[in-house]
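Colleague: Sequence plus the predicted model coming up.
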Amino acid sequence: MESISAFEIIKLGIGPSSSHTMGPWRAASLFLAELGDVKRVQSLTVRLYGSLAKTGIGHGTDVAVLMGLSGEDYTRIDTTTIPERVAAIKERGRLPLGGSHDLPFEYARDLVFEHAITLPRHANAMSFHAICEGGETLERTYYSLGGGFVAGEQDGSTPSTPPIVTPHPCHSGQDLLANCRKLGLSVSELTYLNEQAWRSQEAIRSQALMLWREIRDCIYRGVHQEGYLPGGLNVRRRAFAIHRKLLQGNGYQTVEEWSDLLRRQSRNFTLVDRWVTCFALAVNEENASFGRIVTAPTNGAAGVIPAVLMYAWCFMDGFDEDKIVRFILTAGEIGTLFKKNATISAAMGGCQAEIGVSSAMAAAGLAEVSGGTPEQVLQAAEIAMEHHLGLTCDPVGGLVQIPCIERNAMGAVKAITAASLALDSDPADARVSLDAVIKTMWETAQDMNSRYKETAEGGLAVHIPVNVPEC
């Protein structure tokens, strides 16, 4: 089995969805690369299938495809310019293919939502068909597997990523524990050792701290934005008002001063709980607005790990940058186990595959930096996932807003509780292993009706009156 880096699970992204925005964006970029000389292209058609068609508008799939084909990188683009650029493409009927070729492209004709067709391999599928000079054609089908991962029709793997095997492969919880025991290492130490198959020791630390800065900055942006989220549901941003009440007029000038101020806040349980909620809401309100976030392991669940990590930064004694690195490495490694043995795609497994997995990752990271043994770290992840089993994905209006945003706050609180339970327990007494709960999650995902897998055809999505395009 191919190894997966912790930094493929926790990485820089853009809202609102890793499977419906980042994945299609990346697929469009891959197709663009295969085209080569874009000036030879005379026409282009894109078809979206399954979940990508059914909730593509609300998740920004169309926007992602247009930006990817325009040659943009979602980790670098100025997100505030996206609406204007998409509007220009629609109005002009021209697509700046690769950023240099002004290609005729009618949005309503050339970007097709195949609502009635789901390809057998995966619920998130898309195809690109280009006609070039001389009648030459190029057609490719890609699948968005969740978390921004993309597979091609031909090889079943991300085309540009060569397989890497770590020195101490961990493809299950049992493997992880066995390697920790054999080497006498903690989970984060083992992950740090394996991560050197991809990058240097210095780069590992640098990458983790870059992600931490992005997390902190995203929360900061989120708590300073008020108003309503885009999309037509008229969902009001709540992090702004909660943040203002909690700070009670205390001032600051920079994000660093703000961060230091948070670390001096009261540790009263009720206040801390409200802060955790505020952190989670802030991230996912940014996510819902096409903001830059850290995908962990998906965008719909992007607020859980930031909320728990910021909780640790603000309210745990002695929490420093070394512990930030250990938290991220541990959380990322746990996420790889779900990716390899189940799914992190809501279109395949419901919201248990997103909020559930992120809560398990956060619980493991928190247990690790709180002094937990490898056995307790895995138990924390197991407890968190056990209490998300069966969670459906039923986005109202196909938007990553209701119930997605609040679920991040709930997932964060569950992660903190799961870590506490594990740290106060003897893992030898546990009757459920992490591997068992991952297997159960996957079986539950396969049994779950497709209406509850990011289609907006069941659950809250059909019981909340809305007036948005996909309803």
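Modeller: Cool, the structure landed.
Colleague: Please make it C-alpha for all contacts and neighbour counts, starting now.
Modeller: Will do.
Colleague: Test my guess that His59 contacts Pro16.
Modeller: Yes - using CA atoms under 8 Å, His59 makes contact with Pro16 at a distance of 5.9 Å.
Colleague: Find residues that contact each of the two.
Modeller: Taking CA atoms under 8 Å, 6 or more residues apart in numbering as the contact criterion, the common neighbours of His59 and Pro16 are Val400.
Colleague: Does the residue in the chain sticking out farthest from the centre belong to a helix, a strand or coil?
Modeller: Computed with CA atoms, centre = their mean, the maximum C-alpha offset from the centroid of the chain is found at Gly134, amounting to 41.5 Å. Secondary structure state of Gly134, per DSSP: H, G, I helix; E, B strand; the rest coil, is helix.
Colleague: same check, this time on Gln42
Modeller: strand.
Colleague: For it, which non-adjacent residue is spatially closest?
Modeller: Excluding its sequence neighbours, the residue lying closest to Gln42 (CA to CA, 6 or more residues apart in numbering) is Cys132, at 5.2 Å.
Colleague: need the strands for the protein, in chain order.
Modeller: Using DSSP state E, the strands of the chain run over 11-14, 41-50, 94-97, 101-104, 111-114, 124-132, 137-146, 149-152, 292-295.
Colleague: got those as a markdown table, with distance to Cys218 columns?
Modeller: Output for the strands of the chain, formatted as a markdown table (distance: least, CA to CA, whole Å):
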| stretch | distance to Cys218 |
| --- | --- |
| strand 11-14 | 11 |
| strand 41-50 | 30 |
| strand 94-97 | 30 |
| strand 101-104 | 34 |
| strand 111-114 | 32 |
| strand 124-132 | 27 |
| strand 137-146 | 21 |
| strand 149-152 | 22 |
| strand 292-295 | 6 |
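Colleague: structure B:
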Amino acid sequence: MFLSVFDVFKIGIGPSSSHTMGPMTAARRFLDELATSDWPRAANARPAAITASLHGSLAFTGIGHGSGRAVILGLCGQDPKTVDPDAMDGLIAQAEASGTVHPPGHPTYRFRPAVDLVFDKKNPLPGHPNGLQFAAFDGDGQLLLRRAYFSIGGGSVVSAEELAALKQTSPADADVPYPFAHASDMLAMAAASGLSIAAMKRANEEASTSRLALDRGIDEVWGVMNACIDRGIAQDGILPGGLKVRRRARSIHAQLEPQWQRNEITPLMANDWLSLYAMAVNEENAGGGRVVTAPTNGAAGVIPAVMRYFMKFNAAASPQTVRDYLLTAAAIGGIIKHNASISGAEVGCQGEVGSASAMAAAGLCAIMGGTPEQVENAAEIALEHHLGMTCDPVAGLVQIPCIERNAFGAVKAVTAASLALKGDGTHHVHLDACIETMRQTGLDMSEKYKETSLAGLAVNVVAC
């Protein structure tokens, strides 16, 4: 299966791609199937009521991640890319008060969130730790349709059948000019073609879309990323969820901007701006704002922060620079997702911030003139030094340690790109080996450390 740049970078809302965007998308998919005649039912059978249940990691941290709210919004017909964040509370309140949802093009369905939406911590669905199940009943309470979906990371949602098919397919089977499934394939194709990684990724995208549409889509993605940084810097106050975490991006910017205006150089300047941009994005994400999966919401700050940092310190950056950066990052992200995972519920935060850091390092190395071998080296360095990182969000919220962790991921990405550019691309540990190590580490990692908030900081911070 070919993973497009727009499969990696999806516009949506916070705080979680797998736990917020995924459930909303799954609910919409169930509605779409209800509206068709592709499922068996009696001629006079009409859906009148809907129930939903969340399983595995979605059940354990769904409340903190807004998964239940997302299901309600999805059953109201809302989509992560187009939903108005300012209208969400009103839609949810209406559903809770009426005990119904009325999505466009559908009849009114009975759906009482307090009764019909279950966080089932005891019965995980086989196949993936992020499982959802929806059911529709007629007016007499007879079951008409039941469907399971899985939120597999980065906002992607698949059915049980699609999940099984994914495990049998490979990017190497895709009908594109450069079907690389592994980093070794990517480097071999780059050497044979003389093209950069970004150019190969572009050629693959243009096999099914026009150059104009591709560039417009990438520009839209960057526009949302960039605007998210600006909103995060402008906002102040306490983040929702009960931890009383204060936004810090605005106050950090207030300290940095006067130094910049005075041309005052400090030893910490690069790290400060990187951290500011990353934290601004993830504070917006934690507040439920508009973000881009990069490759997930929990890791959404790393990739935009590194690009914005480059633009801050390099006046020659252009729209094409941004496109090459994101295309390169998406190429690396696709390899990681195919061969391991970008889901914290599957492999811990090494798959989220670790993957984002590798993608950003690759992109930065590429736009600074790195060869494909140096780009692969940059991605490996960044990922290697996130191996074993757990996902243990305090109170199930995408705040602690997630916000600061994005800042560190951005700093590591720049460091990795710098180290790679100082070498010639030869190194002992190759990206494919590092990705496989991450996959194996995720399998060995206790479920307590994979987005369940059952161990680590999630337990010890509360205990203190």
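Modeller: That came in fine, so what should we check first? Keep in mind that this is a model prediction, so the values were computed, not measured.
Colleague: TM-score for this pair?
Modeller: Here the TM-score for the pair of chains, by TM-score structural alignment, normalised by the length of structure 2, is 0.93; 450 aligned residues with a CA RMSD of 2.1 Å.
Colleague: thinking again about what came up before, comparing the strands of structure 1, which comes out most buried?
Modeller: Each of those was scored by mean neighbour count; the highest is strand 292-295, a mean of 28, by mean count of other CA atoms under 10 Å.
Colleague: Output the residue interval of structure 2 matched by that strand.
Modeller: Mapped onto structure 2 using TM-score structural alignment, strand 292-295 of structure 1 spans residues 290-293.
Colleague: Other residues contacting the matching stretch?
Modeller: 8-14, 17, 85, 154-155, 221, 224-225, 228, 281, 284-285, 297, 299-300.
Colleague: for stretch 411-421 of structure 2, same thing?
Modeller: Residues outside stretch 411-421 of structure 2 that contact it (CA under 8 Å, 6+ apart) are 271, 274-275, 306, 357-358, 360-362, 364-365, 370, 374-375, 377-379, 381-382.
Colleague: residues in structure 1 aligned with that stretch?
Modeller: Aligning stretch 411-421 of structure 2 against structure 1 (TM-score structural alignment) gives residues 413-423.
Colleague: how close does that stretch sit to structure 2?
Modeller: Average distance, stretch 413-423 of structure 1 versus aligned residues of structure 2 after superposition (mean CA distance after the TM-score superposition for structure 1): 0.2 Å.
Colleague: How far away from the center of its chain is that stretch?
Modeller: How far stretch 413-423 of structure 1 lies from its chain's middle: 21 Å, per CA atoms, centre = their mean, to the nearest Å.
Colleague: Could you do stretch 62-70 of structure 2 as well?
Modeller: Here stretch 62-70 of structure 2 is found 16 Å from its chain centre; the criterion is CA atoms, centre = their mean.
Colleague: same thing with stretch 410-426 of structure 1?
Modeller: With CA atoms, centre = their mean, you get 21 Å for stretch 410-426 of structure 1.
Colleague: List the buried residues in it.
Modeller: Using 16 or more other CA atoms under 10 Å as the burial criterion, the residues of stretch 410-426 of structure 1 that qualify are 410-423.
Colleague: Need the counterpart of Asp32 of structure 2 in structure 1.
Modeller: Alignment note (TM-score structural alignment): Asp32 of structure 2 maps to Ala33 of structure 1.
Colleague: What is the neighbour count of that match?
Modeller: Using other CA atoms under 10 Å, Ala33 of structure 1 has 14 other residues around it.
Colleague: okay, which residue is most central for structure 2?
Modeller: For structure 2, by CA atoms, centre = their mean, the most central residue is Thr296; offset 1.3 Å.
Colleague: thought that residue was touching Glu352?
Modeller: Yes - contact status for Thr296 of structure 2 versus Glu352: in contact at 6.4 Å, counting by CA under 8 Å.
Colleague: shared neighbours of the two, anything?
Modeller: Here Thr296 of structure 2 and Glu352 have 342-343 as joint contacts, going by CA under 8 Å, 6+ apart.
Colleague: Pull up the aligned stretch in structure 2 for the lengthiest helix in structure 1.
Modeller: Of all segments of type helix in structure 1, defined using DSSP state H, the longest is helix 201-223. The alignment of helix 201-223 of structure 1 onto structure 2 (TM-score structural alignment) covers residues 211-233.
Colleague: ok, back up a step: which residue in structure 2 aligns with the residue nearest to Gln42 of structure 1?
Modeller: Per TM-score structural alignment, Cys132 of structure 1 is aligned with Asp138.
Colleague: Can you tell me how far its match is from Thr51 of structure 2?
Modeller: Asp138 of structure 2 sits 12 Å away from Thr51 of structure 2, going by CA to CA, to the nearest Å.
Colleague: swap in Tyr109 of structure 2?
Modeller: Applying CA to CA, the value for Tyr109 of structure 2 to Thr51 of structure 2 is 10 Å.
Colleague: Check Ser17 of structure 2 too.
Modeller: Taken as CA to CA, the span from Ser17 of structure 2 to Thr51 of structure 2 is 22 Å.
Colleague: Equivalent analysis for Phe313 of structure 2, please.
Modeller: 52 Å.
Colleague: Now which residue in structure 2 aligns to Pro403 of structure 1?
Modeller: By TM-score structural alignment, Pro403 of structure 1 lines up with Pro401.
Colleague: what's the answer for Gly365 of structure 1, then?
Modeller: So Gly365 of structure 1 corresponds to Gly363, using TM-score structural alignment.
Colleague: show me the contacts for the residue nearest to its match when sequence neighbours are not counted.
Modeller: Spatially, and ignoring its direct neighbours in sequence, Gly363 of structure 2 is nearest to Tyr325 (4.3 Å; CA to CA, 6+ apart). Taking CA under 8 Å, 6+ apart as the contact definition, Tyr325 of structure 2 lies against 198, 307, 360, 363-364, 366-367.
Colleague: now the counterpart of Ser57 of structure 2 in structure 1: how far from Gln174 of structure 1?
Modeller: Counting by TM-score structural alignment, Ser57 of structure 2 lines up with Ser51 in structure 1. In this view, Ser51 of structure 1 and Gln174 of structure 1 are 34 Å apart by CA to CA.
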